[in-house]
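Novice: Here's my sequence, what's the structure:
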Amino acid sequence: MTNKKIYFASDQHLGAPTPELSREREVKFVKWLDSIKEDAEAIFLLGDLFDFWFEYKTVVPKGFVRTLGKLAEIRDRGIPIYFFVGNHDLWMGDYFEKELNIPVYHKRKEFTLQGKSFLIGHGDGLGPGDKGYKRMKKVFINPFSKWLYRWLHPDIGVRLAQYLSVKNKLISGDEDVKFLGEDKEWLVQYCKRKLETKHYDYFVFGHRHFPMEIKLNETSTYINTGDWVSYFTYAVLENGKMRLEKIEN
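Specialist: I've put the predicted structure just below:
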């Protein structure tokens, strides 16, 4: 069988709001991964797979064994998986690369897929606005900040971060799960600005938690993959054309 489809998904936020409620969504996500492995040419995970992730030198957060096991199985089948960190898992280190053989990207990246040009990333901190989060992100990604945080015992560090991840908008950024209008959608504005200097057939981002497909001009389209909290949506590239799909209950 010839693989023809490339899949894109983001914002599973595993671990939130409680392990029990997260488990239901994780089971659904793992079933989806299991279903697409038969025809997947590649899989792109666009960030916030976890509601919080921090790697100590010898410790990673407890849980998510079903997801990690399924990703390992898919990689062992030779199917490429690409992971982009989001604002909730921006402290991702080399665990995915060493344990799962999945490359991890901390910034947006260009790809050519099925003959089409793509700019792909999580989407946080791009475009105008959201200045509070942008300032806070600079603090979070500072190597000194990460070094200090590692001195917290994992039982304290993980619990504190999980609480702040849910409660603090400076950490989450703006993730309103409704359409704000093109003039207020910062990622739309970002994409239009990028098109002034270079053409892309598709921009694909997550972060916004709202599935969107917006024509930027006659030849360029912005896709937001939505989330696995409220919408359970993802994007598919097949024969050079993108579409959004939804997991039905």
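Novice: use CA for all of it now, contacts and neighbours both
Specialist: Fine.
Novice: And stretch 163-172, what's buried?
Specialist: Ser165, Leu170, Ile171, Ser172 (16 or more other C-alpha atoms under 10 Å).
Novice: Identify the residues contacting that stretch?
Specialist: Applying C-alpha atoms under 8 Å, 6 or more residues apart in numbering, the external contacts of stretch 163-172 come out as Ala16, Pro17, Asp51, Phe52, Asn87, His88, Gly132, Tyr133, Met136, Lys137.
Novice: to the chain's geometric centre, what's the distance from the lengthiest helix in the chain?
Specialist: Taking DSSP state H as the criterion, the chain has its longest helix at helix 19-36. Computed by C-alpha atoms, centre = their mean, to the nearest Å, the separation of helix 19-36 from the middle of its chain amounts to 16 Å.
Novice: Alongside the first, I'd like the structure of this one:
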Amino acid sequence: MTTIELPEGKKVYFASDNHLGAPTMDKSFPREKKFVAWLEQIKHDAGAIFLLGDLFDFWFEYKTVVPKGFTRTFGKLAELSDAGIPIFYFVGNHDLWMNGYFEEELNIPVFHRPQQYLINGVSFFIGHGDGLGPHDKGYKRMKKVFTNPVAKWFFRWLHPDLGVRLAQYFSVKNKLISGDEDAKFLGEDKEWLVQYAKRKLETRHYDHFIFGHRHLPLEITLSQTSKYTNTGDWIHYYTYAEFDGQQLQLKKFE
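Specialist: Predicted coordinates:
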């Protein structure tokens, strides 16, 4: 478990599911500018920033090519990272093909699985949320294909102009990938990330479980001392979570 001690007056911020580039670069541009404005706003008191996946609607790292666009986002992340603000990135189901670019260019560690943190003595279980819990079975099968080394090798040999365009098309059109069909509250007893968190609590206590992926801002009490939070998205809600060293709150960026 990684330990983080917040300096006096500093906070930890959590955000996810921007899906920049969807449905088109032009249409997502205002959302990108809003996200960059949020990063600018929080930089004065950010002790750490957790980005919980699907920052891009599609991301694939070729050895010598990165997808076009997102210059303002990269620039702001580089500025904050260079200023000494720790940033942690958890890949989502749309950007799981990260392989070194964030680490090398932005000094941002990238995680492909949930991680545990102790922040000011408060325990956190943090991840994107895809493929966890008893459901999400269709995506779990699809993820095996996406992460298969042979499939990635064949895709890498497509010219980037063709590969990126093809992947962007399916990313927007395929609801199994996009998660659009799940973007509604299922009821606490049917929320599979809630069920996953409760199962984890059977073997170890965490004060907070924080996920993205669901595109819904949610705060659900798991027990008297444990809580599940979903950060929502930056498509419809523009929500994020803020931890001041004691309290965790969901907030909306206006």
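Novice: follow-up on the earlier one: now the longest helix of the first structure: which residue numbers in the second structure?
Specialist: The aligned range for helix 19-36 of the first structure in the second structure is 25-42, by TM-score structural alignment.
Novice: with the first structure superposed, average distance for that stretch?
Specialist: Once fitted to the first structure, stretch 25-42 of the second structure is off its aligned match by 0.4 Å on average (mean C-alpha distance after the TM-score superposition for the first structure).
Novice: hmm, back to that, redo the contacts of stretch 163-172 of the first structure as TSV? Include secondary structure, distance to Phe44 of the first structure and neighbour count.
Specialist: Below are those laid out as TSV (DSSP: H, G, I helix; E, B strand; the rest coil; distance: C-alpha to C-alpha, whole Å; neighbours: other C-alpha atoms under 10 Å):
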residue	secondary structure	distance to Phe44 of the first structure	neighbour count
Ala16	coil	22	20
Pro17	coil	24	15
Asp51	coil	18	23
Phe52	coil	19	26
Asn87	coil	17	25
His88	coil	17	26
Gly132	helix	28	14
Tyr133	helix	25	20
Met136	helix	26	13
Lys137	helix	23	19
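Novice: Can you redo these as CSV, where the extra columns are distance to Lys107 of the first structure?
Specialist: Formatted as CSV, the contacts of stretch 163-172 of the first structure follow (distance: C-alpha to C-alpha, whole Å):
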residue, distance to Lys107 of the first structure
Ala16, 24
Pro17, 27
Asp51, 19
Phe52, 18
Asn87, 11
His88, 14
Gly132, 19
Tyr133, 16
Met136, 17
Lys137, 13
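Novice: With respect to Tyr105 of the first structure, which of these is nearest?
Specialist: Proximity of these to Tyr105 of the first structure was ranked by C-alpha to C-alpha; the top entry is Asn87 with 12.5 Å.
Novice: Quick one: map the closest one onto the second structure.
Specialist: That one, Asn87 of the first structure, aligns with Asn93 by TM-score structural alignment.
Novice: tell me, how many neighbours does the aligned residue in the second structure for Pro154 of the first structure end up with?
Specialist: When the second structure is aligned by TM-score structural alignment, Pro154 of the first structure is paired with Pro160. By other C-alpha atoms under 10 Å, 17 other residues sit near Pro160 of the second structure.
Novice: Roughly how far does Pro160 of the second structure sit from Ser178 of the second structure?
Specialist: 21 Å (C-alpha to C-alpha, to the nearest Å).
Novice: Residue in the first structure paired with Phe253 of the second structure?
Specialist: Phe253 of the second structure maps onto Ile247 in the first structure, by TM-score structural alignment.
Novice: Once you drop chain neighbours, what's closest to its match?
Specialist: Phe232 (5.5 Å; C-alpha to C-alpha, 6 or more residues apart in numbering).
Novice: Identify the residue of the second structure aligned to that neighbour.
Specialist: Match for Phe232 of the first structure (TM-score structural alignment): Tyr238.
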